[in-house]
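Novice: what shape does this take:
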Amino acid sequence: MTVRVSKGEATRLAVLDEATRTAARLGLSGLTIGSLAARLELSKSGLFAHFKSKESLQMQVLERARDLFAEEVLRPALRAPRGEPRVRALFERWLAAITEGGSECLFVSASAEFDDQPGPVRDQLVRDHRDFADSVAQMFRTGIAQGEFRADADPEQFAHDLHGVMLGFFHARRLLDDPRAQEWARRAFEALLAAVRVPPPAQSGPAAHTDGARPTAR
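Specialist: Here you go, the predicted model:
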């Protein structure tokens, strides 16, 4: 089934895509209807008809960024098999989104901008971050159910720690321009998985070597 989008809606989405890219670089606070109109060579009055106010524009940009992040990161990850493969797919997609300067960059920069500014934009950011943390925790729970992650591991702690890894990658790549940023992130991710993975069963019987000697080839 083909979903038809009106000309007005297509224009709004095109404007929001540009606004999202701009806000990812310059921040939400610097995004105004006037500056966006100048960037797109559109009339300010025409854009005002779509967005009404700067705050409305910011809220709609957040909504668009949320949709793009779901398309770029969450939905592809959810198509991977449950358990560790799904968590790995999430990590790889998330890493790529930051590397390519996608919607994730907007959420990081906006969090720094609005963490001490009460209001609708901050409230929406809080909901977005909590919803995403819940999604990561749920992915981890499926890994516990699959028997791949330890039953006593804390899904919320894993989501928190993974977010810390990705924030570290964002900082190392975007601010420090560290050529090893991705290497550091991958090492931290592997250490995180190693700490929660169910260990393989210990060998027993003739195949086990308890004297420290290496088995010899026949």
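
Novice: use CA for all of it now, contacts and neighbours both
Specialist: Noted.

Novice: residue 146 against residue 82, yeah?
Specialist: Yes - with contact defined as C-alpha atoms under 8 Å, residue 146 counts as touching residue 82 (7.4 Å).

Novice: show me which of these two is the more surrounded one.
Specialist: residue 82 (19 against 13; other C-alpha atoms under 10 Å).

Novice: contact partners for the more buried one?
Specialist: 139, 142-143, 146 (C-alpha atoms under 8 Å, 6 or more residues apart in numbering).

Novice: again, 6 Å this time
Specialist: The contact partners of residue 82, by C-alpha atoms under 6 Å, 6 or more residues apart in numbering, come to none.

Novice: pretty sure it is in a strand, no?
Specialist: No - according to DSSP: H, G, I helix; E, B strand; the rest coil, residue 82 belongs to no strand; its state is coil.

Novice: any figure for the gap between it and residue 88?
Specialist: From residue 82 across to residue 88, the span is 10 Å (C-alpha to C-alpha, to the nearest Å).

Novice: and the closest residue to residue 69 other than its chain neighbours, how many neighbours does it have?
Specialist: Among residues not flanking residue 69 along the chain, residue 103 sits closest, at 5.7 Å (C-alpha to C-alpha, 6 or more residues apart in numbering). Neighbourhood size, residue 103 [other C-alpha under 10 Å]: 26.

Novice: so residue 103 touches residue 65, yeah?
Specialist: Yes - counting by C-alpha atoms under 6 Å, residue 65 is a contact partner of residue 103 at 5.1 Å.

Novice: tell me the buried residues in the longest helix belonging to the chain?
Specialist: In the chain, with assignment by DSSP state H, the single longest helix is helix 120-145. By neighbour count on 16 or more other C-alpha atoms under 10 Å, the buried set for helix 120-145 is 121-122, 125, 128, 132-134, 136-137, 139-144.

Novice: show residues contacting the helix or strand following that helix.
Specialist: The C-terminal neighbour of helix 120-145 among helices and strands, as given by DSSP states H and E, is helix 155-170. Contacts with helix 155-170, where a contact means C-alpha under 6 Å, 6+ apart, come from 133, 136-137, 140, 181, 185.

Novice: one more, please, to line up against the first structure:
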Amino acid sequence: MSPRKSVAEAMGTRAAILDRSVAVASKEGLEGLTIGRLAAELGMSKSGVLGHFGSKEALQLAALGRAGEVFRAEVWEPVVAVAPGLPRLRALCAAWVSYLERQVFPGGCFFVAAAHEFDGRPGAVRDAVESLFDAWRARLLKEIGRAVAAGELPESTDQAGLAFELTGLAMALNHAIQLHRDPEAAACARRAFAARLGDPAKAGGDHP
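Specialist: This is a model prediction of the structure:
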């Protein structure tokens, strides 16, 4: 076996472990990840799984990183080409609703679940979850700030408050889908986002 093939196979195995870890953690939490379980489900030895990560915590952190890649691909990358400011903010919220509505992760929003699981537990995993939320809040604030600077949102907009509201709407949608199995939840969320950010069909109309 050539070194190049060996490296490619190792990367493929690691990716398979991470994809399975994300699927399990989405439903059962990051604490539901065990080396033994993953080894059994993937037809590997425990040492084979452990060799890719070294510890359960390292596996949890890697699963968070993989989930972050999926979220970016689903919510951020589709809107990169949209004009910055309010148009991109609206597109981000639409992609966010779609991501939750389609249940990209089997157990709902991976990060909401991880936050509930680790928010009161100091350590590297909690810090990583907080960092991911902080990065997303910074993204929302950047687009809100651009919208205000462009006159697309009122100068008096409480920018931090608006980011807080948009995050709250998404979390409420996740709750309605996962706990209540509400078939109207996504439509309700879209109306709420539109009410807060204005109707994109009303170009040049009233500000929200």
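
Novice: next, the TM-score between them, please.
Specialist: With the length set by TM-score structural alignment, normalised by the length of the second structure, the two chains reach a TM-score of 0.87; 197 aligned residues with a C-alpha RMSD of 2.2 Å.

Novice: elements contacting the longest helix of the first structure?
Specialist: Applying 3 or more C-alpha pairs under 6 Å, 6 or more residues apart in numbering; DSSP states H and E, we find helix 120-145 of the first structure packed against helix 155-170.

Novice: quick one: the next helix or strand after the helix it packs on to helix 120-145, angle?
Specialist: Going down the chain from helix 155-170 of the first structure, the next helix or strand is helix 181-196, by DSSP H and E. Here helix 181-196 of the first structure runs at an angle of 50 degrees relative to helix 120-145 (axes from the mean of the first three to the mean of the last three C-alpha atoms, to 10 degrees).

Novice: between helix 181-196 of the first structure and helix 155-170, how many degrees?
Specialist: Using the same axes, to 10 degrees: helix 181-196 of the first structure against helix 155-170 is 160 degrees.

Novice: buried residues in helix 181-196 of the first structure, which are they?
Specialist: For helix 181-196 of the first structure, burial by neighbour count (16+ other C-alpha under 10 Å) applies to 181-182, 185-186, 188-189, 193, 196.

Novice: cool, and stretch 97-104 of the second structure?
Specialist: Going by neighbour count (16+ other C-alpha under 10 Å), the buried part of stretch 97-104 of the second structure is 97-101, 103-104.

Novice: dump those into a markdown table; add secondary structure and distance to residue 53 of the second structure as well.
Specialist: Converted to a markdown table, those look like this (DSSP: H, G, I helix; E, B strand; the rest coil; distance: C-alpha to C-alpha, whole Å):
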| residue | secondary structure | distance to residue 53 of the second structure |
| --- | --- | --- |
| 97 | helix | 33 |
| 98 | helix | 32 |
| 99 | helix | 29 |
| 100 | helix | 29 |
| 101 | helix | 32 |
| 103 | coil | 27 |
| 104 | coil | 25 |
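
Novice: need those in a markdown table (columns: distance to residue 39 of the second structure).
Specialist: Below are these laid out as a markdown table (distance: C-alpha to C-alpha, whole Å):
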| residue | distance to residue 39 of the second structure |
| --- | --- |
| 97 | 34 |
| 98 | 33 |
| 99 | 29 |
| 100 | 29 |
| 101 | 31 |
| 103 | 26 |
| 104 | 24 |
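
Novice: measure the residue nearest the centre of the second structure to residue 4 of the second structure for me?
Specialist: Nearest to the mean C-alpha position of the second structure, by C-alpha atoms, centre = their mean, lies residue 71 at 4.2 Å. Distance, residue 71 of the second structure to residue 4 of the second structure, using C-alpha to C-alpha: 30 Å.

Novice: picking up where we left off before, go through the buried residues of helix 120-145 of the first structure and say which is closest to residue 113 of the first structure.
Specialist: Lowest distance from residue 113 of the first structure to the buried residues of helix 120-145 of the first structure (C-alpha to C-alpha) belongs to residue 122, with 9.0 Å.

Novice: which position in the second structure aligns with that closest one?
Specialist: By TM-score structural alignment, residue 122 of the first structure lines up with residue 126 in the second structure.

Novice: residue 180 of the first structure matches what in the second structure?
Specialist: Match for residue 180 of the first structure (TM-score structural alignment): residue 184.

Novice: that should have said residue 135 of the first structure, apologies.
Specialist: Using TM-score structural alignment, residue 135 of the first structure pairs with residue 139 in the second structure.

Novice: and if you look at residue 164 of the first structure?
Specialist: Residue 164 of the first structure maps onto residue 168 in the second structure, with residues paired by TM-score structural alignment.

Novice: the match of residue 122 of the first structure reaches residue 118, doesn't it?
Specialist: Yes - between residue 126 of the second structure and residue 118 there is a contact at 5.3 Å, judged by C-alpha under 6 Å.

Novice: quick check: the match of residue 164 of the first structure vs residue 10 of the second structure, distance?
Specialist: Note on residue 168 of the second structure: its distance to residue 10 of the second structure, by C-alpha to C-alpha, is 40 Å.

Novice: residue 39 of the second structure too?
Specialist: Using C-alpha to C-alpha, residue 39 of the second structure is found at 15 Å from residue 10 of the second structure.

Novice: who's more crowded, those two?
Specialist: residue 39 (17 against 13).

Novice: what's near enough to touch the more buried one?
Specialist: 45-46.
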